[in-house]
Every structure is written in C-alpha cells, then in structure tokens.
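Undergrad: From the sequence below, what's the structure:
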Amino acid sequence: MTVTISRHPFPTENAAAGLSVLENSMESLIDGLEVDSTRLGDAFQLSLTLAKSHCLLDAEASRLPTWQAWVNAMQVGSATFATTTAPGGEIRCRIAEEERVLQATGPQRYSNPGAWMTAFYLAVICREKDRLTTLCQVPVPLLRESGAPCDEFVYSWVETLQAYWLGGPDLGTKLVAALDGTAPQSSHISAPETTAKLLYPPMEIFHRLVREDHAGFNRALAESIRWHKEYWSTEENALQATGLVALAPLAMTCLAYDASFSIEVTSEYLPIALLERDWPGEYPT
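TA: Now for the predicted structure:
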C-alpha cells in the first residue's frame, strides 16, 4: 500500500523571480572559481539551494533546467573535495557544462563531514559512480582538519557510507556506532532535534536497506519523511528552501530503487524523476 505525504505549504508567488536571482548569483560564483577556488564553499551551498528551489515549481523534477541545477550542485560538491584533497597545483573539474581549472586549496572550513555527506547524496541521486568512488576515498582525518564543529557520530556515518560503497570491512560495526551515537540519552549530541528528525532517519532507512528488509525500509522511509515535514513546517524553518527536498532520504531511496526495492512512499520531498533516474545520461556530466 502506497503512502503519500504532502509537502508543507511554501509560497510560490515570487518563485520564478527568485530562481532568476539565484541563477545569476550562481553563474557569477561559478565563473569566479578559477580565480578564487576557496569560494567553492559558498558555491556549494548556493548550488544546492538553487537545485532544491527548482523543485518548488517542478516537484517531480521533470524539467531539464531542474536536472541541470542538480547536476551543477553535484559537480560543485565533487569539486569541493577534489580541490581540498589534491596535494597542490591545478585540478580540472567539469562544472556547469564547462571544464574549469581550479586550484588545490587543502582542507578548508567548508570541507567538513556535513558537506561530504551532501556531496555523497548528490552523487548518489545523479548516479555518478566514479564520483562516488572518489568521494569515498577522501580520508576521514582530512574532514576533521576542516575544524568545523561536528558530533562524533557523523564521522561514523561517513565511515559507514564509505565502507558500503567501497565494499570495505566492518560496515555493520560502523553503522552501529553511527546509530548508537544518535541515541537521545547521548550527552554528545549538539542539536538533539536536528539529529532526531534529520540525521538519524536516513541511517535507519539505510539500516533496513542493507538488511534487505523491504517492509522495514518503507516504514522507515515514511517515518523519515514525516519527521522531515515536521521539522521544516515550523514558523522558524518553513520558508527555507532547504526543506523542499529531503536530500538524505532521497539518496537512500535511490540506492534502494536501484537495488530493485519496491518504493511505497510518494512525496514532493522525493522528486520522482530524480528517484527513478529519468535524467542520467541526458548529457555529459
């Protein structure tokens, strides 16, 4: 039985004009990356906002400009870690349909575990296997060098995803460490509500995925989307474009879809064209 979960209300009156402003800012940022590659952190945040904002008026992600925005965000995410892991010199990265010559930057504040997870999720959604392999070879100690504050369980989650994609050992041990680190009684959680409603749910979805528990997967996915909606429906959060798409649950669902799971949850938070890989291969990425 399919469960449908609607997206929280979001104003659309000025959406087209807002997209135009974001696109112009994004184009300017990307064009400036060859001069100052440390702007990748800003470019990554803005490109993700733009990709999700496209889904306000195109909830299924069925239009080409929406796919282009998601590809651009994925490319910027990959470039972020290509430049921070390179030993030095120039790095060639394809971004926004052009090859850009960027500079190695070393670890930066923006090359943190949260950004790595976002880059991973985007590469999963865009079905970019080579980029996923490269991202999963980023050393976790390098993410620590970013200096950004981060709960310890997040590092365990990064290690879990890397072990899963690369077929590394101790996947189960790493996943248990990540799940245990999110327990409400843990004294090391800096943002309990965010952890409970946004960070833990994708781990539980993934847990059901690797156990090949199809029914449990769909239950966990539905619960995750309900928590996502609850989190982004508050007065404080409701007008943030970040909440328009449930990025991590979408990525986990893409993995399940590609593993021939029957997906029994539908929602604007899970754009169907991204989930069902309608666009990969449309043009070189």
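
Undergrad: make it CA atoms for all contacts and neighbour counts henceforth
TA: Fine.

Undergrad: now the helices: where do they sit in the stretch 1-150 of the chain?
TA: Counting by DSSP state H, counting those that start in this stretch, one finds helices in the stretch 1-150 of the chain at the ranges 15-31, 40-57, 64-85, 113-125, 129-135, 140-144.

Undergrad: Before we compare anything, build this one as well:
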Amino acid sequence: MNEVIIRHDLSPGPDAEQFAERLSERVARRIDKLEGSAKMIDYAFSTANLAMRAHCVADPRAAAVETWESTVNSMQLGSAIFALLGAAEGAVECRINRKLRTIPATGPMSTADAGTWLSAFWLAVICRDQDR
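TA: Sure thing, here's the model as predicted:
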C-alpha cells in the first residue's frame, strides 16, 4: 500500500526566490574570501546550506538550475572543510563555485564534527559525487 505524505504548507511567497538569490550572492562573496583565509569556511558552509534550503522552498521540485547550483556549492564547501582539516600547513586546492581555489590550510577545526560530516556526506550522495 502506498502512502502519500503531503508537504508542509510552505507556500512560497513572492519574495522566496529573491530571498534565495540574496543568500546565494552572500555565499558567493564568502566563497571568494576563502582564498585569503579559511577561518570563515564554517559560516560559508552554513550560509550555503541555508541558501540551498531557501531555493528548495522557492522551487519545491528542485528543477531550477539555481537550486542545483546551490546544492553543489554546499557539497563543495562541506568537502573543502574536511580537505582543509587534513592539511596542517600549506594550501589545499578545492573546486568551489565553478572555480579551482587555493585555500590556506587550517589544520583541525572545531566545526569539523560528526554533524558536519553527515551533512557533507549527504550532499555528496545527493550530487552523486562518488569521490567526495
């Protein structure tokens, strides 16, 4: 027997797409700053996750390119956190937001916990990125 679960009543208002787009612009600015310092990568990751969720509210079928791009940005940032965690010195090359970036290594970070790992893993599964 099949069950249909009706989605929460989150009727996307007229501002939903604009809100999601503003968040995506903020994410892009935070990503661009990572090459100078990776100290704020956890904020970039959390903002990217918020932007992805906002795009999903505005686009419930997740059919728009912007929704996909926000999901990929979240996945790439989550992966970058753990790449940076494994390097105590030097820099790490990570592809984020369509660009190969050289980000200074941070070494251990408190943000790289089990919850962040699960989010990064979940995003890699959604994006079908086997290597991540």
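
Undergrad: Which one, of the helices of the stretch 1-150 of structure 1, ends up nearest to Arg92 of structure 1?
TA: helix 64-85 (8.7 Å; Cα to Cα).

Undergrad: List of residues touching that closest one?
TA: Residues outside helix 64-85 of structure 1 that contact it (Cα atoms under 8 Å, 6 or more residues apart in numbering) are 37, 40-41, 43-44, 47-48, 50-52, 54-55, 58, 61, 91, 93-96, 102-108, 111, 115-116, 118-119, 122-123, 126, 131, 135, 138, 142, 279, 285.

Undergrad: State the span of structure 2 onto which it is aligned.
TA: Using TM-score structural alignment, helix 64-85 of structure 1 corresponds to residues 65-86 of structure 2.

Undergrad: Report the buried residues of that stretch.
TA: By neighbour count with 16 or more other Cα atoms under 10 Å, stretch 65-86 of structure 2 contains the buried residues 66-85.

Undergrad: Same question for stretch 15-35 of structure 1.
TA: Here stretch 15-35 of structure 1 shows Leu19, Leu22, Glu23, Met26, Leu29, Ile30, Gly32, Leu33, Glu34 as buried, counting by 16+ other Cα under 10 Å.

Undergrad: before we move on, what about stretch 97-109 of structure 2?
TA: Asn97, Arg101, Ile103, Pro104, Ala105, Thr106.

Undergrad: which residue numbers in structure 2 go with stretch 223-238 of structure 1?
TA: Using TM-score structural alignment, stretch 223-238 of structure 1 pairs with nothing in structure 2.

Undergrad: what's the answer for stretch 156-168 of structure 1, then?
TA: So stretch 156-168 of structure 1 sits over no part of structure 2, by TM-score structural alignment.

Undergrad: Kindly provide the distance from Leu123 of structure 2 to Trp68 of structure 2.
TA: Counting by Cα to Cα, to the nearest Å, the separation of Leu123 of structure 2 from Trp68 of structure 2 is 11 Å.

Undergrad: Could you do Arg30 of structure 2 as well?
TA: Taking Cα to Cα, one finds Arg30 of structure 2 at 19 Å from Trp68 of structure 2.

Undergrad: Kindly report the same for Val57 of structure 2.
TA: The spacing between Val57 of structure 2 and Trp68 of structure 2, counted by Cα to Cα, is 13 Å.
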